[in-house]
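> Next come a sequence and a model predicted from it.
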Amino acid sequence: MPSQSAQVPNPAAAQVQLITISDEEAGQRIDNFLLRICKGVPKSHIYRVLRSGEVRVNKGRIDQTYRLAEGDMVRIPPIRVAEKAANTAPGAEFKIIFEDSHLLIIDKPAGVAVHGGSGVSYGVIEQLRASRPDAKFLELVHRLDRETSGVLLLAKKRSALTNLHEQIRDGEPDKRYFALVQGEWKNSRQHIKLPLHKYSTPDGERRVRVQADGMPSHTIFNLRQKYDGYALLEAELKTGRTHQIRVHLASSGFPIAGDDKYGDFALNRALQKADGDRAPLKRMFLHAHQITFVHPESGKQMTFNAPLPPECDRFLRSLSKVE
């Protein structure tokens, strides 16, 4: 059931807003709710009006940690935001793998961030929201690196998001990736357990390295096909650390072809140009090809796949298989 408000939420208008919380909005913190409703308003301003007591729930004062309940009446004071601060992401749709009233599953192309930030003004989520202005709720369930393509799961209801996050915390969803690595891979099935530590480079870029006191991380790699100088692997994520597959492979001596952060940079440059019968590869060869999870409403187990992108498929077909 959608929110019922005395006025249509419009953070650019200097008017009091009265919003009744629906069952789908219940459970979230008041600060996160306001940040979503008041798009374009600086975070600092949101927290300032919260501290001042101008935001009321059921006519009473609350702090920023208050969790909303269904039926709560939220009073939002007049908040004016400069027009230029509004979301300017261009609307875009992506290839839809599956959609119902709870979920949206898309095939994300390589080179597109899943959300804005870190020098990226907008990503998949902002573009989808812009193209679906009537959507009451749309949130990322998980993330993919900008240069990784494939299955991306989004929630269209808060209850679905909460349920899927619980599944992720319990390690239930089965996520599979295809990765093409350089080198002579030996084992048909190999576990890699290396602790990972996140850090930032001097210019602020996010990176990950293997470090003894890092977060426990576990990936299983299944050999799918050997090629001359390469191997196509299927990766099973047992933990979901940032850049996990990329760093586990690079640290084991098998960099992913085209990886511009952890790969073989000389190889990457060479791969961008065709060489004899070999097709060029101008991206990182990492693709989220399959996800299995329990539908948050029906309780049924579901599996969805995204085919290998044409540029990756062409590159594989141009390599010589090794039996």
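Cool, got the structure. Numbers count the residues shown, from 1 in each chain.
> switch to C-alpha atoms for all contacts and neighbour counts from now on
Noted.
> Count the residues that sit near residue 98.
13 (other CA atoms under 10 Å).
> again with the one 4 residues further on
Other residues within reach of residue 102 by the criterion other CA under 10 Å amount to 18.
> Please report how far it lies from residue 21.
Applying CA to CA, to the nearest Å, the value for residue 102 to residue 21 is 19 Å.
> ok, now residue 122?
For residue 122, the distance to residue 21 - CA to CA - is 28 Å.
> and the comparison structure, right after this:
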Amino acid sequence: MTRVYTGMPTAANSQVAYVSVADDQAGQRVDNFLLARFRGLPRSRVYRLLRRGEVRVNGGRAKPEHRLQAGDRVRLPPVDLQAPRPPAQASADQLATLAGCILFEDERLLVLDKPAGLACHGGSGISFGVIEALRQLRPNQPFLELVHRLDRDTSGCLLIAKRRSTLRSLHEQLRTGAIKKRYLALLLGSLARKRQQVDAPLARYERGGERLVRVDPEGKPAQTVFYLRERFAAASFAEAELLSGRTHQIRVHAAHLGCPLAGDPKYGDRAAEVALGQIGLDRLFLHASRIEVLPLEGCARQVFEAPLPTALRVPLERLRAANTKVTNT
């Protein structure tokens, strides 16, 4: 027996159900669509449902990144849900800090200078992230969704949509490469050229239960351009331009060049980092400094910039003061 389902699932669901995608849900990834309906279900379980074909779109299997269209018919399998735990709450001090990190906000878009150490969203042992805290900060805002993500240890410009139409528009810009992203990074070692492009496909893998990324001929295409800004005896201060948007892309491409990022616990080189001396760096040196988007409805082309945070600016100044710089480009 099947039934047409249009509401939220409950712990009592024991039958296959079907739901039609509404107009305002068009363009959403199917994994995010399912996570919104099966609240409290681990992301890994959602992926398993898709991988096994238990979730189907218009009768066919769908990958997690498949984007739904208005009128699509989604098959929802029986899922036992535990009663959801009360969501973790950011403290008043944390919310005040986050409010002070807002670079821009209008009725369509919010741009945040994300602090390092704060994940974009909760899960996998993280009680809350940027998006949960922003929803707490803006309780009357009906729609707040991440347009893209930054690694937990990366700081800088992060886009959050306040309308589904804005989210769809910016996702389209991401797919076509219209959104331009620039990062500032300190690389261990010396870049060979002032402009160096890396075109190396990337694939995910697991090691000891940890999810990592590596250069793999069978992986997804990925391109990064590094621009040398300053050269030091043991490091290079560079700007990185993303021409694609893969997980850990800058970090893995930098390591592929033989110049891993300073402070990188996953792909770094601890022995090479010792040569930097006592510059006081205690985090990943990667900062999303600039992001540029095409015009949204009623808006001109917009460029957002986030200054280098103190935790990165001070170590960089110490490198300069130590007179280890040999070339200034």
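Yes, it's here. Remember, predicted model here, so these are calculated numbers, not experimental data.
> just to revisit the earlier point, looking at residue 122 and residue 21 of structure 1, which is more packed in?
residue 21 (22 against 19).
> The more buried one contacts residue 4, doesn't it?
Yes. Look at residue 21 of structure 1 against residue 4 with CA atoms under 8 Å: they come within range, at 7.5 Å.
> how much space between the corresponding residue of structure 1 for residue 106 of structure 2 and residue 294 of structure 1?
Under the alignment by TM-score structural alignment, residue 106 of structure 2 pairs with residue 100 in structure 1. Residue 100 of structure 1 is 14 Å from residue 294 of structure 1, where distance means CA to CA.
> that's a helix at residue 247 of structure 1, yeah?
Yes. Counting by DSSP: H, G, I helix; E, B strand; the rest coil, residue 247 of structure 1 is part of a helix.
> Tally up the residues packed near whatever residue of structure 2 lines up with it, please.
Aligned counterpart of residue 247 of structure 1 in structure 2: residue 252 (TM-score structural alignment). As a burial measure, residue 252 of structure 2 scores 24 neighbours (other CA under 10 Å).
> same thing with residue 319 of structure 2?
20.
> so it, which of the three states?
Strictly by three-state DSSP, residue 319 of structure 2 counts as helix.
> who's in contact with it?
232, 276, 279, 325 (CA atoms under 8 Å, 6 or more residues apart in numbering).
> What is the equivalent residue in structure 1 for the first one?
Under the alignment defined by TM-score structural alignment, residue 232 of structure 2 corresponds to residue 227 in structure 1.
> So for its match, what's the nearest residue that isn't a sequence neighbour?
residue 321 (4.2 Å; CA to CA, 6 or more residues apart in numbering).
> can you give me the helices for structure 2?
For structure 2, the helices defined by DSSP state H cover 30-37, 43-51, 92-99, 130-137, 164-176, 249-256, 270-274, 310-321.
> Any chance of CSV for those helices, columns distance to residue 113 of structure 2?
Converted to CSV, these look like this (distance: least, CA to CA, whole Å):
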stretch, distance to residue 113 of structure 2
helix 30-37, 24
helix 43-51, 26
helix 92-99, 9
helix 130-137, 11
helix 164-176, 18
helix 249-256, 19
helix 270-274, 27
helix 310-321, 13
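> among the ones you listed, which is the most enclosed?
helix 249-256 (a mean of 22; mean count of other CA atoms under 10 Å).
> Please work out which residues outside that one touch it.
Outside helix 249-256 of structure 2, the residues touching it (CA under 8 Å, 6+ apart) are 187, 198, 200, 202, 213-215, 222, 224, 240, 242, 260-261, 264, 267-268.
> Equivalent analysis for stretch 285-304 of structure 2, please.
103, 111, 153-157, 166, 169-170, 173, 178-186, 261-264, 305-308, 312.
> What residues of it count as buried?
Neighbour counts over stretch 285-304 of structure 2 (16 or more other CA atoms under 10 Å) mark 285-291, 293-294, 304 as buried.
> Which two of those have the greatest separation?
The largest separation in those, counting by CA to CA, is between 285 and 294 at 28.1 Å.
> mind checking how far the spatially most central residue of structure 2 is from residue 121 of structure 2?
Nearest residue to the geometric centre of structure 2 (CA atoms, centre = their mean): residue 149, 1.6 Å. If you measure residue 149 of structure 2 against residue 121 of structure 2 using CA to CA, the figure is 9 Å.
> swap in residue 170 of structure 2?
Residue 170 of structure 2 is 19 Å from residue 121 of structure 2, by CA to CA.
> again, but for residue 183 of structure 2
21 Å.
> The two: which has the busier surroundings?
residue 183 (23 against 17).
> What residue in structure 1 is paired with the more buried one?
Residue 183 of structure 2 maps onto residue 177 in structure 1, with residues paired by TM-score structural alignment.
> now that match: how far from residue 23 of structure 1?
For residue 177 of structure 1, the distance to residue 23 of structure 1 (CA to CA) stands at 35 Å.
> Equivalent analysis for residue 9 of structure 1, please.
Counting by CA to CA, the gap from residue 9 of structure 1 to residue 23 of structure 1 is 18 Å.
> ok so, going back, under the alignment, what does the residue nearest to the centre of structure 2 map to in structure 1?
Per TM-score structural alignment, residue 149 of structure 2 is aligned with residue 143.
> cool, and residue 221 of structure 2?
In structure 1, residue 221 of structure 2 lands on residue 216 (TM-score structural alignment).
> May I ask you to confirm that its match is in contact with residue 194?
Yes. With contact defined as CA under 8 Å, residue 216 of structure 1 reaches residue 194; the gap is 6.7 Å.
> out of the two, which sits in the more crowded spot?
residue 194 (21 against 16).
> which residues touch that one?
Here residue 194 of structure 1 is in contact with 210-211, 216-218, 248 (criterion: CA under 8 Å, 6+ apart).
> Adding distance to residue 126 of structure 1, write the residues you listed out as TSV.
Formatted as TSV, the contacts of residue 194 of structure 1 follow (distance: CA to CA, whole Å):
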residue	distance to residue 126 of structure 1
210	33
211	34
216	32
217	30
218	31
248	31
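> can you tell me which two in the residues you listed are farthest apart?
211 and 218 (13.8 Å).
> So between those two, which is more surrounded?
Between residue 211 of structure 1 and residue 218, counted using other CA under 10 Å, the more crowded position is residue 218 (20 against 13).
> give the contact list for that one.
Contact analysis of residue 218 of structure 1 by CA under 8 Å, 6+ apart lists 191-194, 237-239.
> Of those residues, just the buried ones, ChimeraX syntax please.
Buried residues among these (16+ other CA under 10 Å), as a ChimeraX selection:
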select :194,237,238,239
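> any idea which of the contacts of residue 218 of structure 1 is the one closest to residue 61 of structure 1?
residue 239 (40.4 Å).
> can I assume the closest one is in contact with residue 171?
Yes. Between residue 239 of structure 1 and residue 171 there is a contact under CA under 8 Å: 7.4 Å.
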